[in-house]
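>>> Got a sequence here, can you model it:
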Amino acid sequence: MDSLITAAALALAAGDPLGALDRVALREDAPALALRGIAMAQLGEFDRAKALLRRAARAFGPKEAVARARCVVAEAEIALVSRDLGWPAKTLDSARATLEKHGDRLNAAHAGHLKVRRLLLIGRLDEAEQVLAELDPAPLPPAARAAHELAVAGIAMRRLKTRTARTALEWARHAARQAGIPGLMAEVDTALLALDTPAARLIAQGEERPLLLAEVEALQASPALVVDTFRYAVRRQEATVSLATRPVLFALVRALAEAWPGDVSRATLIAQAFGGKHADESHRARLRVEIGRLRAELRTLADINATSRGFALAPHQPGAVAVLARPIEVRHASVLALLADGEAWASSALALALGAGQRSVQRALEQLVESGKVQSFGHGRARRWMTPPVAGFTTTLLLPAPLPNG
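Model (predicted):
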């Protein structure tokens, strides 16, 4: 490899895309095309970057499998950053296998970290942990080690293991400083800030207050009966009753939990569960049916007692009752939570991450645009959606799909 290519590669590794372009901007050979593509990606010119990387992959000869694999990994990273989650994951797996076969462990590890980050975005934590466990961070240089620790922290935060997350992020901060890459240091600082920023609200006995991620972890481990609005479940420590497919039942149990130890009137329950402003006999009959279904679902955790004016929640074991609520509750909150990372998302990527239909996501986006919460640019398949981050809140917990028909 000639001196200009080497210098450009070192500039890219140090986070200096302009310095790299100064050295290879006028060259059309395959290594220069690849480096230009990576530089353009670092500058945010993703379409141009993808075109250059594909030209480079075609320009490398049949014996240059490692170079072509590196182009694939670079294109996969562009797809991840631009939230093109439909990009073929098998292509990245194949490139990673090629790199490992030829001893390029650094770029193979980078491919593995990209796969972990994609799996995290679409909520497949078990698979992300499995891939990460295959990667040994010990021999990695500082920048790659920081990426590894960021992945460890991302999984730990979603698992509500805040001590593990903080330790990983401290390692990541140290490694990022060693690497001296400003963008990487900023990414680590943002992740650390998430640990010290309210991630949820606690509603209990008529009061509410914000919770940090560590406090959410402590709540989940406590003997309290928790109505979890993130995952649409009722839990006490390890015992969990999911109501993700029963939106009416979840609305009822949330209303009862917010009023505990008091009761809730029948009219209020009808309004919150069915949306009826004026309760008639048919509403009351339906309420009795749904309360019966809710009793059956919660039979291992709590009972629901009838009172003179309505119903009250009665946990089987002593302890508080609390509602774990989103920090900001608006319609289509799950879509907003993903967009709050500041990246531009395709509607297909949002649908994949939420486990929802693309048309449903598109309708939600249209409504959010009308309300001024989301902006879009581009047309057709190139259309992307984004919104500025919500100031003062982390979005780590705001990943599960919304209630059906919510």
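>>> okay, CA-based contacts and neighbour counts for the rest of this
Noted.
>>> What strand or helix carries Leu106?
helix 105-121 (DSSP states H and E).
>>> following that helix, which helix or strand comes up?
helix 125-133.
>>> how distant is the following helix or strand past that following helix from the center of its chain?
For helix 125-133, the following helix or strand on the C-terminal side (DSSP H and E) is helix 142-158. With C-alpha atoms, centre = their mean, to the nearest Å as the basis, helix 142-158 stands 14 Å off its chain's centre.
>>> relative to helix 105-121, how tilted is helix 142-158?
Counting by axes from the mean of the first three to the mean of the last three C-alpha atoms, to 10 degrees, helix 142-158 lies at 20 degrees to helix 105-121.
>>> structure for this one too, so we can compare:
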Amino acid sequence: MDALITAASRALTAGDPLGALNRVALRDDAPALALRGIAMAQLGDFERAEALLRRAVRTFGPKEAVARARCVVAEAEIALVSRDLAWAAKALDTARATLEAHGDRVNAAHARYLEARHLLLIGRLEAAERTLAGLDPTPLPPAMRTAHELVAAGIAMRRLQTKAARAALARAESVAYHAGIPALVAEVDSASHVLNTPAARLIGQGEERLLLLEEVETLLASKALIVDACRHVVRSGHTVVSLSRRPVLFALARLLGEAWPECVPRDRLIAQAFRTAFADDSHRVRLRVEVGRLRTALSPLADVRATKQGFELVPHSTGEVVVLARPIEEKHAAVLALLADGEPWSSSALALALGTSQRTVQRALDALAAEGKAQSFGHGRARRWMTPPMPGFTTTLLLPGPYPGS
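Okay, here's the model as predicted:
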């Protein structure tokens, strides 16, 4: 490796893509192409970065397996950042195995962290934990140790383990400052901001207030009966009743939870749960049927009693009844939650992360675009969607992955 390639590589490691380009911008040999691709990726031109890396892979000789594997890892990172979540995991795994076989432990670890971040994005927390557990960050460079702690913090936040998340972010901040890479420091600051912004709304007894993630964790550990409008479950302690596939029952449970300890009139239950402006005898019969189903579903946690005016929720525990709702409720809140990270997403990646069909996601994106809440660029397979981050709240409770005990 000549002096210019060495200097460009060091510049990229230090987070200086312009300094790297100044040294290799006019060169077309394989190492220079690879470094130019990484530099363009750091500058945000992902399309050109991918093209340069693919040229580099083709230019490297058959005996340069390590160099080609590093290019594959770089391509995988670009795909992750550009939210192309359907990239070939098998190619990354093959590249990682090649790097490990040739003793390149740093880049092999980088491939592992990419895999863990991908699993975290699509809500596979257990798999992400297993991947992270197989890595020892101690001998790795500061940037890699920061990545390790960011993934650990992300998993802890998804599991509502705020103390573990804060500890991981504190370690990440310390290592990031030691690395001296501004973009890395900014990424840690952005992750830390999640813990200091409202994560949900607490509704109960006619009042509501915003909760931080730590307060949500405390609430879930309390004796309260919680009607969780973020996950569409009703829970108390470790007992969880899912109503995610029974929207009418959940609508009734939420109305009863918001009114507790008062009862809810029958006409109001019919109007809001059945979305009708009038009530006749058929609606009243249907209400009795649905309330019976709700009573059966909630039997481990509470009873639904009839009163002269309507129905009331009576918890088995001694705690209060509260409703946990999203800080800002939108029709397509789950899509907005993913777009709010400021990264460009493809509709296929959104569908993969949310576990739904691409057609459903596309309809949501079209509706959000019509309201000016999302915008797209590019065409065909290169089309990407994004929106400015929504200020004032975190999206942790909207993202894929269950609560503890769910």
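>>> Report the TM-score for the pair.
The TM-score (TM-score structural alignment, normalised by the length of structure 1) is 0.97; 401 aligned residues with a C-alpha RMSD of 1.0 Å.
>>> ok so, going back, mean distance between the helix holding Leu106 of structure 1 and structure 2 after superposition?
Taken against structure 2, helix 105-121 of structure 1 registers an average deviation of 0.9 Å after superposition, with mean C-alpha distance after the TM-score superposition for structure 1.
>>> what's the angle from that helix to helix 125-133?
170 degrees.
>>> Helix 105-121 of structure 1: which residues count as buried?
Burial within helix 105-121 of structure 1, assessed by neighbour count using 16 or more other C-alpha atoms under 10 Å, is assigned to 105-121.
>>> Same check on stretch 1-19 of structure 2?
Per 16+ other C-alpha under 10 Å, stretch 1-19 of structure 2 contains these buried residues: 5, 8-9, 11-12, 14-19.
>>> Regarding it, how distant is the last residue from the first?
18 Å (C-alpha to C-alpha, to the nearest Å).
>>> same deal with stretch 77-87 of structure 2?
From its first residue to its last, stretch 77-87 of structure 2 covers 10 Å (C-alpha to C-alpha).
>>> List of residues touching it?
41, 46, 50, 76, 114, 118, 343-346, 348-349, 352 (C-alpha atoms under 8 Å, 6 or more residues apart in numbering).
>>> Farthest pair within the buried residues of stretch 1-19 of structure 2?
Farthest-apart pair in those is Ile5 and Gly15; separation 15.4 Å (C-alpha to C-alpha).
>>> that older thread, now the contacts of stretch 77-87 of structure 2 in TSV, with secondary structure?
As requested, the contacts of stretch 77-87 of structure 2 are exported to TSV (DSSP: H, G, I helix; E, B strand; the rest coil):
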residue	secondary structure
Ala41	helix
Phe46	helix
Glu50	helix
Ala76	helix
Leu114	helix
His118	helix
Glu343	coil
Pro344	coil
Trp345	strand
Ser346	coil
Ser348	helix
Ala349	helix
Leu352	helix
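>>> Of those residues, just say which sits nearest to Thr360 of structure 2.
For these, the nearest to Thr360 of structure 2 is Ser348 (10.5 Å; C-alpha to C-alpha).
>>> Excluding sequence neighbours, find me the nearest residue to that closest one.
Closest residue to Ser348 of structure 2 apart from its sequence neighbours, by C-alpha to C-alpha, 6 or more residues apart in numbering: Gln358 at 5.6 Å.
>>> check contacts around that neighbour.
Contacts of Gln358 of structure 2 by C-alpha under 8 Å, 6+ apart are 347-348, 350-351.
>>> Tell me the one of those residues nearest Leu243 of structure 2?
Proximity of these to Leu243 of structure 2 (C-alpha to C-alpha) peaks at Ala351, which lies at 21.7 Å.
>>> Would you mind measuring from the closest one to Ala39 of structure 2?
30 Å.
>>> now do Met1 of structure 2
For Met1 of structure 2 relative to Ala39 of structure 2 (C-alpha to C-alpha), the value is 18 Å.
>>> re the thing from before, check the contacts of stretch 77-87 of structure 2 and tell me the two furthest apart.
Ala41 and Leu352, at 23.6 Å, using C-alpha to C-alpha across the contacts of stretch 77-87 of structure 2.
>>> Of the two, which one has the most company?
A count of neighbours by other C-alpha atoms under 10 Å puts Ala41 above the other of Ala41 of structure 2 and Leu352, at 24 against 19.
>>> doesn't Leu53 make contact with the more buried one?
No: in this structure Ala41 of structure 2 lies outside contact range of Leu53 using C-alpha atoms under 8 Å: 10.0 Å.
>>> Give me the neighbour count for His102 of structure 1.
11.
>>> Next, the contact list for the closest residue to it other than its chain neighbours, please.
The shortest distance from His102 of structure 1 to any non-neighbouring residue, by C-alpha to C-alpha, 6+ apart, is to Val66 (7.1 Å). Val66 of structure 1 is in contact with 98-99, 102, 104, counting by C-alpha under 8 Å, 6+ apart.
>>> who wins for neighbours among those?
Leu99 (24 neighbours).
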